[in-house]
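> Give me a model of this one.
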Amino acid sequence: MSKERARRRAEREREQAIKQAARARVDERRQRRARRRAALTGWVPRPSKPASRQTGILARRNRQQVVLTLALLVGVNVLVWVFVPGWAARAMALLVSVLVAPVVHLMLFRRS
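A predicted model of the protein is given here:
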């Protein structure tokens, strides 16, 4: 019985050694990759904080309002492009819609 236990223990130790060697190879590969990456990207400045999109009820409502305002102005410009034949009038409508967009947004979504 003790020979069988010794054989199983030796087998377990051999499997553990194989797994440990595999982990060591993976760790060394990861370290080499990190060193290589640091050497290649070390001279590139990193942003101090990544820009993230705001979440929450107020931010979502603000995005919806902006999208609605832009959809309205795009719709008006499409109508102008379909029904007005002159290029000058189309360009003027586009310019006016860009300039009037903040006023339209304020009129649509006035905060009282």
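> From here on, just use CA atoms for contacts and neighbour counts.
OK.
> On the three-state scheme, R30 is what?
At R30 the chain is in helix, as set by DSSP: H, G, I helix; E, B strand; the rest coil.
> what's around it, how many residues?
R30: 12 surrounding residues under other CA atoms under 10 Å.
> all helices of this structure, in order?
Ranges of helices within the chain are 2-41, 57-83, 87-108, based on DSSP state H.
> Let me know which of those helices is the nearest to P50.
P50 lies closest to helix 2-41 among the helices of the chain, at 17.0 Å (CA to CA).
> Would you do the same for the sequence below? I want to compare the two.
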Amino acid sequence: MSKERAQRRAEREQQEAAAAAARAAAVERQRRRTARKAALTSWLPKPRKGPGGIIAQRRRTRSTLFVIGVVVVNLLVWLAYPDWPARLLALALSLLITPIVLILLTS
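Take a look at the predicted model:
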């Protein structure tokens, strides 16, 4: 009985040692991967966080709603007017006026 327990303990210890070696190898691979990534990306500029204040959020919301409104107006023009010149005129005007209005909204 004692030999069987010793044999099972030895097998269990062997499995634990194999699992520990596998974990150590995974940690070493991760460390090398991190070092390699840091070496390759160290010369790149770091990404900057965008403005996260309440004023910036309001500006983004206002701009998003305006662009959605422009798209809806273009869809309504597309559905209401079957002739191509009217559709293209509405599209061209919206493409020209939208950036100007967005600039005026942010200032």
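> got the helices of structure 1 as JSON lines, with distance to S48 of structure 1 columns?
Compiled in JSON lines, the helices of structure 1 are given as follows (distance: least, CA to CA, whole Å):
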{"stretch": "helix 2-41", "distance to S48 of structure 1": "15"}
{"stretch": "helix 57-83", "distance to S48 of structure 1": "23"}
{"stretch": "helix 87-108", "distance to S48 of structure 1": "31"}
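> quick one: which of those is nearest P47 of structure 1?
helix 2-41 (12.9 Å).
> Quick one: distance of the closest one to the chain centre.
Averaging C-alpha positions (CA atoms, centre = their mean, to the nearest Å) puts helix 2-41 of structure 1 36 Å from its chain's average.
> do the same with stretch 25-39 of structure 2
With CA atoms, centre = their mean, you get 23 Å for stretch 25-39 of structure 2.
> and if you look at stretch 34-45 of structure 2?
For stretch 34-45 of structure 2 - counting by CA atoms, centre = their mean - the centre lies 20 Å from the chain centre.
> what do you get for stretch 45-62 of structure 1?
The answer for stretch 45-62 of structure 1 is 10 Å, by CA atoms, centre = their mean.
> if I look at V27 of structure 2, how far off is T61 of structure 2?
44 Å (CA to CA, to the nearest Å).
> And A18 of structure 2, by the same measure?
Distance, A18 of structure 2 to T61 of structure 2, by CA to CA: 55 Å.
> what does Q15 of structure 2 give?
Remark: distance between Q15 of structure 2 and T61 of structure 2 (CA to CA) = 58 Å.
> again with L95 of structure 2
Taking CA to CA, one finds L95 of structure 2 at 20 Å from T61 of structure 2.
> Same question for Q14 of structure 2.
Distance from Q14 of structure 2 to T61 of structure 2, by CA to CA: 61 Å.
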